[in-house]
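>>> Sequence first, predicted coordinates after that:
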Amino acid sequence: MAEKHSKPNFSHSQVSEILKRCYNLTTLEIHSLPSYDDQNFYVVPVEGCKGVLKILNSEDSEDLDLTEVQTFAMSFLQQKGLPAQTVLPSTSGQLMSLEEIDCGYGLQKYLVRLLTYLPGTTISQVPSTPQLLYETGQMAATMDKVLQEMRHPKISILEREKFIWSLTNVSLLEPYLHLLDGDPLQEVVKSIIHQFKTSVEPQRSNFRKAIIHGDVNDLNVLVEPDGNDGHRISGIIDFGHVQRDYYIHELAINIMYMMIEHPNPIEVGGPILAGWESVLPLKEAEKDCLYVLVLSRFCQSLVLARHSVTLHPENEEYLMITAKRGVYIVTHLWTLGKGQVEKVWFESAAQLNKKMAV
């Protein structure tokens, strides 16, 4: 039953004890932060220096090497001037600690790290202006481009071939489709998976491989006011999906999640695409597959959220955040069709690029 309870459920007193024992910090304030399958706490110690204590789920805690490389990626980006969190060492100089604790499900091992706190609010909570969307696409592309310079002796572990959240593995959703039995969404998802197999997979050899963040979503991008009634990006968080995959997958993931809170979702693609191409212009094959890849990410998000709710019903509200509007958006985009959606995206991207060039 390990999978059933892989999400940690640490109490505030357990968090305080870890902070004291591992970091010699006395807790003044602790707040839970939302998380998909880990546990995050905003902590303020008496000694100053706010932080985020991140406790990995017991399943991911088994892969120390993967977490080590992801932690290194965060630090690498921060050294290159990007607003990524970094991990603070414990009193013994360790960047992570494997804690064996009973948080309600018997003794299990959980990887614990103390991260720097980045100021700002999630981008989901502010208006998505074309300028901010442009900067989001630009930031995602810049980050992935910088990640290609990263060197680490265990870097091959990022070849996560069976990773269910990789856009390479959309067909791995098929065993979960029964969760949509009786729901009209099931036919839409089946059609998109078929389209993915027939139109994306044959072109994959023309995509550019890269190390990508893999989850530049509306809850993982932080913003703060820019002083001109707008916002600027102040942080990129959550590197749990870092993988060796394809550039175009990052762009599709970014577009998909930024649609969720937007009043007119189809308008999101153009500005993000323009920002992305200001750093990494797309190849024809990548452009041609973008529409189906965006819809495929909706399928992953909606189907895997249903699956997670069966495992963690107590976390349903957070797990189903995307689902509330996601069903409407993916159905609408599928009904509009590739030609119409691409026309909106590519034309507005071209207009924005022209405007930015002036």
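Structure received.

>>> When you work out contacts or count neighbours from here on, use the C-alpha atoms and nothing else.
Will do.

>>> what comes up buried for the lengthiest strand in the chain?
Assignment by DSSP state E gives strand 107-116 as the longest strand of the chain. By 16 or more other Cα atoms under 10 Å, the buried positions in strand 107-116 come out as 108, 109, 110, 111, 112, 113, 114, 115, 116.

>>> next one: stretch 141-161
Neighbour counts over stretch 141-161 (16+ other Cα under 10 Å) mark 141, 142, 143, 144, 145, 146, 147, 155, 157, 158, 160 as buried.

>>> In TSV: those residues, plus distance to residue 352.
Formatted as TSV, the buried residues of stretch 141-161 follow (distance: Cα to Cα, whole Å):
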residue	distance to residue 352
141	17
142	18
143	21
144	22
145	22
146	24
147	26
155	37
157	38
158	34
160	35
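
>>> Show me these that map onto helices.
Among the buried residues of stretch 141-161, the ones falling in helices (DSSP state H) are 141, 142, 143, 144, 145, 146, 147.

>>> For the fifth one, give me its contacts.
By Cα atoms under 8 Å, 6 or more residues apart in numbering, the residues touching residue 145 are residue 280.

>>> here's the one I want to compare it with:
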Amino acid sequence: MAARESKPNLSHAQVSELISRLYCLTDSEIRPLPSFEDQNFFVSVSEGGEYVLKVVNSADSQNPTLLELQTHAMNFLHQKGFPAQTAILTKTGNLMSLEEIDCGFGPQKYLVRLLTYLPGTTIAKILSSPAILYEVGKMAATMDNVFQEMEHPNLGVLQRDNFSFGLAHVPLLEKYLPAIDGDPMQQVVSEIITQFKAEAVPKMASFRKCINHGDFNDQNILVMQDNQSRYKISGILDFGDMSSGYNIFELAIAIMHMMIESMTPVDVGGHILAGYESVFPLNEAERDCLFLLVLCRFSQVLVLTRYAVLQQPENEEYLALWYSRPGIKYLSLLWELGKHEVDRTWFECAQKYRDQH
């Protein structure tokens, strides 16, 4: 979690100067895009073309190896036919540039990248159908499979042992629990952490390993309508949470985030599960832990975004999208329904898809 001073706060003039100096481009339009810990801008240039300028927070900018690997992963997926962004080289031929910039609290160093702009609207803004939820699950599994083919000398940096948003590191939430003091869900989250240690950790040896996108959520998936007015995935954004993990993590993350946009949240998991298993069927240990891992992801989002608001009060409007949306209500709903009932809904739905094929 980046501290408040870590989040960049560039002015339009500073963005314009970077575009000109690093890429020899002349901006015709600059507008801010939402971001959790970094700063993103849509940039249209008079030479023709639309881009996203990403300014990485100063804390993460201290790990250029990880950022370079994330950028490599985006380019790799693009080469494999996935709708991922690619990085535009600077005029000196680099994927990114470390810039010292004063955003109002003294000069700090920020890594800057210019990425291609992908068309479409975030899946959060559409009414999710079973068909698009199935595609989300299928895309998540296909992406994880393709990542197995990716080679890079620094893949080891994806281990990220102290990454608080990593599903392998749910116990790290304990030190952030004071951020939700007074919230009735604090006790529930504490019990979920205890369950994770007792039930998920012993089964991890049976989980299949992969590289996770790590944040395959409703804000990071773009969709467009085809000629039949059906939605298809047109973009995969934000690889900042990439880490070494497990296939089941990607699935749990996707289910949790897609639930919070749905009028029938519990049903969402079955459609995404069906899509995921059409590519990568789960084993017994993974199936047994799916419900708990979805609860864990809900807990991470609730606690860590509340903590981030304490660190970045000026960014509360965006951060509140995560903790004040139906997410808390749905975590409570899942907790009350319990594993047996939710598993039955999800796995019976997935079985119906298999029966149809």
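Okay, I see it. This is a predicted model, so every value here is computed, not measured.

>>> Let me know the TM-score between chain one and chain two.
TM-score of the superposed chains, computed with TM-score structural alignment, normalised by the length of the second structure, equals 0.98; 355 aligned residues with a Cα RMSD of 0.9 Å.

>>> Can you lay out the buried residues of strand 107-116 of the first structure as a markdown table showing distance to residue 124 of the first structure?
Putting these into a markdown table (distance: Cα to Cα, whole Å) gives the following:
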| residue | distance to residue 124 of the first structure |
| --- | --- |
| 108 | 34 |
| 109 | 33 |
| 110 | 29 |
| 111 | 28 |
| 112 | 27 |
| 113 | 25 |
| 114 | 24 |
| 115 | 22 |
| 116 | 21 |
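
>>> Check these and tell me the two furthest apart.
Pairwise distances across those peak at 25.7 Å for 108 and 116 (criterion: Cα to Cα).

>>> Distance from the chain centre to stretch 196-206 of the second structure, please.
Counting by Cα atoms, centre = their mean, to the nearest Å, stretch 196-206 of the second structure is centred 23 Å from the centre of its parent chain.

>>> what about the helices in the stretch 201-350 of the first structure?
Counting by DSSP state H, counting those that start in this stretch, the stretch 201-350 of the first structure has helices at residues 247-259, 269-277, 284-311, 316-319, 321-336, 338-357.

>>> And those helices: which comes nearest residue 178 of the first structure?
Residue 178 of the first structure lies closest to helix 284-311 among these, at 9.6 Å (Cα to Cα).

>>> got the buried residues for that closest one?
For helix 284-311 of the first structure, burial by neighbour count (16+ other Cα under 10 Å) applies to 286, 288-309, 311.

>>> Which elements pack onto it?
The contact analysis (3 or more Cα pairs under 8 Å, 6 or more residues apart in numbering; DSSP states H and E) places helix 284-311 of the first structure against helix 185-195, helix 247-259, helix 316-319, helix 321-336, helix 338-357.

>>> picking up where we left off before, how big's the offset between the longest strand of the first structure and the second structure?
Superposing on the second structure places strand 107-116 of the first structure at an average distance of 0.2 Å from its equivalents, by mean Cα distance after the TM-score superposition for the first structure.

>>> and that strand, what other elements does it pack with?
If contacts are counted by 3+ Cα pairs under 8 Å, 6+ apart, strand 107-116 of the first structure sits against strand 51-55, strand 87-88, strand 97-102.

>>> between those, which one is nearest to residue 185 of the first structure?
Ranking those by proximity to residue 185 of the first structure (Cα to Cα) places strand 51-55 first, at 33.9 Å.
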